[in-house]
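Peer 1: here are the coordinates; sequence isn't available:
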């Protein structure tokens, strides 16, 4: 074989090898992007959410001047946590969320089944904290109104069910549908026994508005990067980009066994 032919074949082999390396690199980048996008969707790390949290002010510039009425059963510092699950559970999941936040809905969609399972088994308790960052950045009062309505549901022991219904029926981020009492009542009708005169009065009067604003202020002052912020036993699980519902379950069950 002539030197020229050998050189041609060598060059062809090199080109093929280079092309394979390019394909491998492209595939690796694609997988990283897919995983990264999944984590953003599931855990709410979208940059816009971080910006929203960083820039959030009070919801629509108005403040409730009434007394701070803590929802029935709320606990923690200043009574700002709405609990779910047995107090004896060895693991605590702290969730900061906004009912208008799309990333919060993504988290709910992915993690709700395992969270409910672990709460039902007595292995996990959840502390929900409500924020209003979307109101502050997109305009409107839907975050605050939905949070107040959820607090009203807590007064009758139906927070979790109504919480889930709100996320299942979350409007587009730019749609302030939750600002309308009629919408909140419509969704309350999906929870057995919730749509009562007492609940409607609580929603219409904004009984827990000042409490919601106090919770929102605690979020703004807490140094959090966005919603949802999800903390398991003191550790922000955002730090672990490999977090999945299965891994969360494993961590909780491991802690439960001691």
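Peer 2: Cool, the structure landed. Everything quoted here is computed from the prediction, not taken from an experiment.

Peer 1: going forward, measure contacts between C-alpha atoms and count neighbours the same way
Peer 2: Will do.

Peer 1: isn't there a helix covering residue 129?
Peer 2: No - using DSSP: H, G, I helix; E, B strand; the rest coil, the secondary structure at residue 129 is strand, not a helix.

Peer 1: residue contacts, the residue nearest to it when sequence neighbours are not counted?
Peer 2: Leaving out its chain neighbours, the residue that sits closest to residue 129 by Cα to Cα, 6 or more residues apart in numbering is residue 96, at 4.7 Å. With contact set as Cα atoms under 8 Å, 6 or more residues apart in numbering, residue 96 has these partners: 128, 129, 130, 131, 219, 227, 228, 229, 230.

Peer 1: how close does residue 96 get to residue 19?
Peer 2: For residue 96, the distance to residue 19 (Cα to Cα, to the nearest Å) stands at 47 Å.

Peer 1: picking up where we left off before, may I see the contacts of residue 96 organised as TSV, with distance to residue 198 added?
Peer 2: Formatted as TSV, the contacts of residue 96 follow (distance: Cα to Cα, whole Å):
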residue	distance to residue 198
128	23
129	23
130	22
131	24
219	29
227	30
228	30
229	32
230	32
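
Peer 1: here comes the other one, which I'd like you to weigh against the first:
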């Protein structure tokens, strides 16, 4: 092989090697651009998600933000108690309850007729505190919405009747049916004169939501064990296994006699 041919082949190999290196460099630049673009895309997506999450958190927080609007006639500290019965009754029963709470329904069903009898006779005053404990335990907003609706019924002077209707139509604890304002308005139809434009607006606007939240905070800070908490003379009679509607009636009537 001549020197000239050897030089030609060597030059060809060098040119081929140079071309391969050029292609490798181009490929490395292309990959760098792809990775860089992916990182930018991921960061951009993360930023968008962060904004959405932040805004969602603000919406969630602001939903119950604003002034605390207590229902008409609410009394006690921070106006958190809805009273049923005469103010000068000699006995007072304090009830902390949640409309989604099955145990609350059991208590109300068992004691309802006795409480009605004693409050109507002017011998007992019941102070209801509405909380949203089950919302926190099970998720959802049924406790909040039903408590707000009950407060709206208080504005209309129909609290006790609507209170009873809610327990008579309580869904399963895991069913957040009371989160639906339409459902609550339909149930209001069972109480004569309650389903009015004012009541509907109060329910749909969540007028008393912040008041319910404040009541929940008071319940939590009170160190109560759960719902219902039923206080008579400072003792939680719901925890008293010997307590019955008949025994409570006897205690109230005894106090009334002095």
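Peer 2: Yes, it's here. Keep in mind the model is a prediction, meaning the values are calculated, not measured.

Peer 1: PyMOL command for the buried members of the contacts of residue 96 of the first structure?
Peer 2: In PyMOL, a selection of the buried entries from the contacts of residue 96 of the first structure looks like this (16 or more other Cα atoms under 10 Å):
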select buried, resi 128+129+130+131+219+227+228+229+230
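
Peer 1: which one of the contacts of residue 96 of the first structure sits closest to residue 186 of the first structure?
Peer 2: Checking the contacts of residue 96 of the first structure against residue 186 of the first structure by Cα to Cα gives residue 130 as the nearest, at 21.1 Å.

Peer 1: the closest one: what's it in contact with?
Peer 2: 96, 97, 98, 147, 212, 215, 216.

Peer 1: ok so, going back, can I assume the residue nearest to residue 129 of the first structure sits in a strand?
Peer 2: Yes - counting by three-state DSSP, residue 96 of the first structure falls inside a strand.

Peer 1: returning to what we had before: let me know the closest of the contacts of residue 96 of the first structure to residue 52 of the first structure.
Peer 2: Of the contacts of residue 96 of the first structure, the one sitting nearest to residue 52 of the first structure (Cα to Cα) turns out to be residue 227, at 8.9 Å.

Peer 1: for that closest one, what are its contacts?
Peer 2: Counting by Cα under 8 Å, 6+ apart, the residues that residue 227 of the first structure touches are 44, 45, 49, 50, 53, 96, 97, 98, 101, 103, 104.

Peer 1: switch to 6 Å and redo it
Peer 2: Residue 227 of the first structure makes contact with residue 97, according to Cα atoms under 6 Å, 6 or more residues apart in numbering.

Peer 1: could you pull out the strands for the second structure?
Peer 2: 82-84, 91-97, 124-130, 229-232, 235-236 (DSSP state E).

Peer 1: dump those strands to CSV, plus distance to residue 170 of the second structure.
Peer 2: Formatted as CSV, these follow (distance: least, Cα to Cα, whole Å):
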stretch, distance to residue 170 of the second structure
strand 82-84, 20
strand 91-97, 13
strand 124-130, 15
strand 229-232, 18
strand 235-236, 24
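
Peer 1: ok, which of these comes nearest residue 62 of the second structure?
Peer 2: Closest among the strands of the second structure, using Cα to Cα: strand 124-130, at 20.9 Å.

Peer 1: gap between the closest one and the chain center?
Peer 2: 22 Å (Cα atoms, centre = their mean, to the nearest Å).

Peer 1: mean shift of that strand relative to the first structure?
Peer 2: For strand 124-130 of the second structure, the mean deviation from the first structure after alignment is 0.2 Å (mean Cα distance after the TM-score superposition for the first structure).

Peer 1: can you get me a residue count around residue 73 of the first structure?
Peer 2: Neighbour count for residue 73 of the first structure, taken as other Cα atoms under 10 Å: 14.

Peer 1: how about the contacts made by the closest residue to it other than its chain neighbours?
Peer 2: Of all residues not flanking residue 73 of the first structure in the chain, residue 82 sits nearest, at 7.1 Å (Cα to Cα, 6+ apart). Applying Cα under 6 Å, 6+ apart to residue 82 of the first structure gives the contacts 74, 127, 128.

Peer 1: how much space separates the counterpart of residue 82 of the first structure in the second structure from residue 68 of the second structure?
Peer 2: Aligned against the second structure by TM-score structural alignment, residue 82 of the first structure finds its counterpart in residue 82. Computed as Cα to Cα, the residue 82 of the second structure to residue 68 of the second structure distance reads 15 Å.

Peer 1: so which residues of the stretch 51-200 of the second structure form helices?
Peer 2: For the stretch 51-200 of the second structure, the helices defined by DSSP state H, counting those that start in this stretch occupy 102-120, 133-138, 142-155, 159-168, 181-188, 197-205.
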